[in-house]
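> Got a sequence here, can you build the structure:
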Amino acid sequence: MTDSDAVLRANETFYAAFAAADMAMMTAVWASDLPVAVTHPGTRPLIGRDEVLQSWRDILESASAVDIICTDPQVQFHGDVAVVLCQEHLNGYRLSASNTYRLTGDGWRLVFHQAGPVAVETPSAAASSSVVH
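Presented below is the predicted three-dimensional model:
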């Protein structure tokens, strides 16, 4: 298995835990001995394993299952760090997400997750826009 395959498998496990509302699986995905953080849509950054896992516990306990899928995952490597950029489709909404993994003795573990809404452009706005960022 390539590093890219291993990172994508870790990313799939993260979304499987989210979809199944499986806190044990979600806990196992996150690094246990490294600094971790999460920024959920519309919230301040949460820093530290206890705060991050409590936020997931709150989310997962509020539903027996979550309708979420990850599409278009793209992996970028920076040494022993990998970033997966993807689209989340959550309960009918589309979000842009970045998931950062670090290679540990236990394999690739999540150290940062961020997701936020994607602006929807109308066809006329997209055609008339000349601003480049």
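
> Please count neighbours and contacts with C-alpha atoms only from this point.
Fine.

> In this protein, spot the helix with the most residues.
Ranked by number of residues, the top helix in the chain under DSSP state H is helix 3-20.

> Are there helices or strands packed against that helix, and which ones?
Using 3 or more Cα pairs under 8 Å, 6 or more residues apart in numbering; DSSP states H and E, the elements in contact with helix 3-20 are helix 23-29, strand 68-78, strand 81-90, strand 107-117.

> Could you also give me the structure for this second sequence? I'd like to compare it with the first:
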Amino acid sequence: MNKPVFTTALEAEAAFYDALARSDLDAMMQVWSEDDEVVCIHPDGARLVGLHAVRESWRQLFASGVRLAVSVSQRVASGNSLLATHNVIEHVALARDERAPPPMVATNAYASGPHGWKMIMHHASPAPASLPAGTHDGPRIVH
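Now for the predicted structure:
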């Protein structure tokens, strides 16, 4: 089976969210870099470092085979020819669930290498309830 080659970080991101929506572990892991320095932090979850830990977390999440409705908006992208970061607002819900899911804020990082663009980091967190997504337009000090 030929592994896909993502020619842009945006292609890799589309494949990531498609795999998430389909609960497809093989497709999900084709998006991730095979380097052992990858990092994944699921909403309210622990920091997972290394490809084995990342794979196992997705395997557990996908074990039920549940299909998800996934949409992404408000992408803020930056980067260069070797590294890209995307900050997005995620809406992830069970497929066919009519209720609007609470938004998540996610940062995805991608590196370009000999096998195309691959995800090296995904960090998703619940969006603060007191701040509707996309409405804060000034600097905010967090540390």
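
> For the two chains, what TM-score is obtained?
Once superposed, the chains reach a TM-score of 0.83 (TM-score structural alignment, normalised by the length of structure 1), with 123 aligned residues with a Cα RMSD of 2.2 Å.

> Minimum distance to Ala37 of structure 1: which of the helices and strands packed on helix 3-20 of structure 1 has it?
Nearest to Ala37 of structure 1, of all these, is strand 107-117, at 4.9 Å by Cα to Cα.

> wouldn't Ser78 of structure 2 be in contact with Ala84 here?
Yes. Counting by Cα atoms under 8 Å, Ser78 of structure 2 touches Ala84, with 5.7 Å between them.

> Surely Leu85 of structure 1 and Leu95 touch.
No. Using Cα under 8 Å, Leu85 of structure 1 is not in contact with Leu95; the gap is 10.9 Å.

> which residues does Arg67 of structure 2 contact?
By Cα atoms under 8 Å, 6 or more residues apart in numbering, the contact list for Arg67 of structure 2 reads 21-23, 94-95.

> for structure 2, which residue is closest to the average position?
His122 (4.8 Å; Cα atoms, centre = their mean).

> now for it: what does it line up with in structure 1?
Alignment note (TM-score structural alignment): His122 of structure 2 maps to His113 of structure 1.

> hang on, its match packs against Ala97?
Yes. Using Cα under 8 Å, His113 of structure 1 makes contact with Ala97 at a distance of 7.3 Å.

> give me the element Gln54 of structure 1 is part of.
Gln54 of structure 1 belongs to helix 49-61 when assigned by DSSP states H and E.

> In structure 2, what range does that helix match?
Under TM-score structural alignment, the alignment places helix 49-61 of structure 1 onto residues 51-63 of structure 2.

> Output the helices and strands packed on helix 3-20 of structure 1 as CSV; include the columns distance to Val131 of structure 1.
Shown next, in CSV, are the helices and strands packed on helix 3-20 of structure 1 (distance: least, Cα to Cα, whole Å):
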stretch, distance to Val131 of structure 1
helix 23-29, 39
strand 68-78, 25
strand 81-90, 24
strand 107-117, 20
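
> Could you measure from Ala106 of structure 2 over to Ala63 of structure 2?
Ala106 of structure 2 sits 22 Å away from Ala63 of structure 2, going by Cα to Cα, to the nearest Å.

> of those two, who's got more company?
Between Ala106 of structure 2 and Ala63, Ala106 has the larger neighbour count (other Cα atoms under 10 Å), namely 21 against 12.

> what residue of structure 2 takes the place of Ala16 of structure 1?
Per TM-score structural alignment, the equivalent position to Ala16 of structure 1 in structure 2 is Asp18.

> So Pro117 of structure 1 sits against Arg94, correct?
Yes. With contact defined as Cα under 8 Å, Pro117 of structure 1 reaches Arg94; the gap is 6.3 Å.

> between these two, which one's more packed in?
The residue with more neighbours, out of Pro117 of structure 1 and Arg94, is Arg94; 19 against 14, by other Cα under 10 Å.

> List the contacts of the counterpart of that one in structure 2.
In structure 2, the residue matched to Arg94 of structure 1 (TM-score structural alignment) is Pro103. Shown in contact with Pro103 of structure 2 (Cα under 8 Å, 6+ apart): 89-92, 126-127, 133.
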